[in-house]
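Trainee: Here is the input, now give the coordinates:
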Amino acid sequence: MPAVHHLSPEPGTVHGQFDRSLPPVLEIDPGDTVIFRTLDGSWGENGERLFGLPGFAPRPKPWIGHALCGPVRVRGAHPGNVLEVEINTVRPGSWGWTAAGPREQRLRRGLNAGREVLIGWRLDTAAGLARDAHGLGLTLPLRPFMGVLGNAPAAPGPHETRHPRRVGGNLDCRELVPGSRLRLPVEVDGALFSVGDGHAVQGDGELASTALECPMDEVSLTFRLLPGPAPARPQASTPAGEIFLGLGQGLDEAVQDAADQAVDFLARRLGIGTPEAIVVAGLAVQLRVTQVANGTVGAHALITPDVLVHLG
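Mentor: Take a look at the predicted model:
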């Protein structure tokens, strides 16, 4: 019978980089479910600053990147396999924050706020709403998802958590909500999967360079192994439809990457040539900006369920 495991952030289970040499903190079988709790993107510092909450200790000095829970080793996972991560539940904590600032200070590609801005939010998960904690009168509907879901790369590390990669990482795709199945290439034995960077809500593009960053009280993920060949990039089946995530140093490159994957999918599914699949893609594929905030830019191609039904 598949097992259910629990993993919470504490010294020894939280790290700030992807690295194939990190020892796994949990080993599971395919089919098992892991229920995580995760820290926010500031390792608890903004919870202390805005709400007087205790932060995570000991904190890495200097911080290396996002606070990731893991790595989780999946028995039987080998390079060339595909790790399917089914997202069952994503439940935020009671608070969060959003920041923006001068572009030259933030080293990001988001909009230039001209000055540092930090807004705290109270999260009402029962009502499904976020309300600002500063009397600004701001209210937003919650749509929680995890920003970072990824396997360890084969290349020796450490690797920054800020960049999305072929094996996943800081994807920041708002469509990866509960009900989604994310497919990630495996490059090292065991996959060595980690998760973090909880977002209570984010728009496509992550234009301010942060989402509504928050700790997560419950992130339930079920892990399965699929035979190869592995996709060139992360792909997902989501409530919004089939998603093909493209990555690049600029938006043109990321869009081309996502579009190429969608065309390949259509050609295989319909049994037609690439030129004909391009014609279908022009009618059936929606291109969206995933994020422009992470150094490596992301775009995704979306094929919605109604289109997939008619395509057969």
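Trainee: use CA for all of it now, contacts and neighbours both
Mentor: OK.
Trainee: and stretch 252-271, which residues are buried?
Mentor: For stretch 252-271, a neighbour-count test (16 or more other Cα atoms under 10 Å) marks 253-267 as buried.
Trainee: residues in contact with residue 259?
Mentor: 244, 246, 287, 300-301 (Cα atoms under 8 Å, 6 or more residues apart in numbering).
Trainee: Please apply the same query to residue 46.
Mentor: For residue 46, the contacting residues are residue 97, by Cα under 8 Å, 6+ apart.
Trainee: related to what we said a few turns ago, quick check: of the buried residues of stretch 252-271, which lies closest to residue 17?
Mentor: The shortest approach to residue 17 among the buried residues of stretch 252-271 belongs to residue 254, at 23.4 Å (Cα to Cα).
Trainee: And the closest one, how far from residue 292?
Mentor: 10 Å (Cα to Cα, to the nearest Å).
Trainee: between the two, what contacts are shared?
Mentor: Counting by Cα under 8 Å, 6+ apart, the shared contacts of residue 254 and residue 292 are residue 298.
Trainee: how long is stretch 54-74 from one end to the other?
Mentor: So stretch 54-74: terminal residues 33 Å apart, Cα to Cα.
Trainee: Now the second one, please; I'll put the structures next to each other:
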Amino acid sequence: MALVCNKGEARNDTKPGAIHYLKATPETVHWGYFSPDISPALTIRSGDLVAAEAITHHAGDAPELMFDEGVERIFTEIDPSTRAPGVHIMTGPIYVEGAEPGDMLEVRYLQMVPRNNYGSNLAANWGHLYQEFGETERVTIYELDPNANTAQALYAYDFPGKYLVPGTITNCPVCDRQPALAGITIPARPHLGTAGVAPAVHEPVSTIPPGLHGGNIDNWRIGAGATMYYKVQVEGGLFSIGDPHVSQGDGEISGTAIESSLNCLFQIILRKDFSFPSPLLETPQNWIVHGFGDTLDQAMKNASLDMLHLLEEHQGLSCNDGYSLMSVAADFGVTQVVDGTLGVHARIERGMFAGKGVAKDPK
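Mentor: Just a heads-up that it's a prediction; the model follows:
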């Protein structure tokens, strides 16, 4: 897979390079924020492979199932007062040699494997229907079947009080466990809810909202077999991953997905031959553009404008032709409504451009 580029310049280092292993430890994660001031946890060259651990901040919802020694160290050794201004445990950052502001990082997600066979969904105070549910919060614990690649609810419990501290550890053995979703099997689709580069702002930037740097996009399609393009904002890019999920629907309406730690394998390629204004997703079938805004209307408009940019700049269509094609062939969907900044994605099939002559990998 490779983004169409009209400049005709060769990309850098497409062949796999060295492989690096990045474990998630209190020393290699940053909890709740992106920042250009974090020292790199790893330095790589373009084309290198990274096997990295992504840890869910909801492992404390069922610690007897979702903790191991490594996860427990992160939860117990990182001061809760420093888990701000966001909530997600981010592994990294990864410094890419030669990456400069304006370049693109092409991140090929190759594999995402659950660290254990359990995950948690929280119907949270930031969920879209919190008021309608009487301002109560509920945890549903799911068990994964790795052979069938499915999930089923194991039990549920009402969260005591209000979930406010990232990484809260619930004493679930004394909770009132209740049956949930009997007979329902859910397809598992492991993916990263949050990943991106460091913004060019010398202060902590919350991991909660998505933005042009990436962040909490919460698109379930960002899984194995997909490629993401992130625009570099600071030297080295400083790329981090976190907020791992094993399943989520578009909208993420209750506040979370099935949150579960993942072991991820990906390749990072430095691209200096094209630019794109927002995080761009490429799957074997589609290009998917992301738009963000304070309202769904604004997010929709931003997704539309960036899809138009893709069609004009990378497929050579006129503005009017691109606008018509978007209306008759692009699918728009609500990515999420629970991260403060709302998300809309626009999807268009790559196969439509196969006969244009320019829709080929740059060599």
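Trainee: Give me the TM-score for these two chains.
Mentor: Scored against TM-score structural alignment, normalised by the length of structure 1, the superposed chains reach a TM-score of 0.92; 305 aligned residues with a Cα RMSD of 1.9 Å.
Trainee: Give the equivalent position in structure 1 for residue 252 of structure 2.
Mentor: Aligned against structure 1 by TM-score structural alignment, residue 252 of structure 2 finds its counterpart in residue 206.
Trainee: what's near enough to touch the residue lying closest to its match once chain neighbours are set aside?
Mentor: What sits nearest to residue 206 of structure 1 in space, not counting adjacent residues and going by Cα to Cα, 6 or more residues apart in numbering, is residue 291, at 5.2 Å. Counting by Cα under 8 Å, 6+ apart, residue 291 of structure 1 touches 171-173, 204-207, 297-299.
Trainee: what about 10 Å?
Mentor: Shown here is residue 291 of structure 1, whose contacts under the criterion Cα atoms under 10 Å, 6 or more residues apart in numbering are 109-110, 170-174, 202-207, 209-210, 247, 251, 297-300.
Trainee: coming back round to it: return the member of the contacts of residue 259 of structure 1 nearest to residue 123 of structure 1.
Mentor: residue 300 (28.3 Å).
Trainee: ok, the match of residue 252 of structure 2 touching residue 288?
Mentor: No. Using Cα atoms under 10 Å, residue 206 of structure 1 is not in contact with residue 288, being 11.9 Å away.
Trainee: Which one's more surrounded, these two?
Mentor: residue 206 (23 against 16; other Cα atoms under 10 Å).
Trainee: counterpart of residue 292 of structure 2 in structure 1?
Mentor: Match for residue 292 of structure 2 (TM-score structural alignment): residue 247.
Trainee: Surely that match and residue 235 touch.
Mentor: No. If you go by Cα under 10 Å, residue 247 of structure 1 and residue 235 don't touch, sitting 11.8 Å apart.
Trainee: follow-up on the earlier one: could you check how far the match of residue 252 of structure 2 is from residue 53 of structure 1?
Mentor: For residue 206 of structure 1 relative to residue 53 of structure 1 (Cα to Cα), the value is 26 Å.
Trainee: related to what we said a few turns ago, what does the residue nearest to residue 206 of structure 1 correspond to in structure 2?
Mentor: Using TM-score structural alignment, residue 291 of structure 1 pairs with residue 336 in structure 2.
Trainee: and the match of residue 252 of structure 2, how far is that from residue 74 of structure 1?
Mentor: If you go by Cα to Cα, the gap between residue 206 of structure 1 and residue 74 of structure 1 works out to 31 Å.
Trainee: go on, residue 122 of structure 1?
Mentor: Following Cα to Cα, the distance that separates residue 122 of structure 1 from residue 74 of structure 1 is 36 Å.
Trainee: between the two, who's got more neighbours?
Mentor: In this view residue 122 of structure 1 and residue 74 are compared by other Cα under 10 Å, and residue 74 has more residues nearby, 24 against 19.
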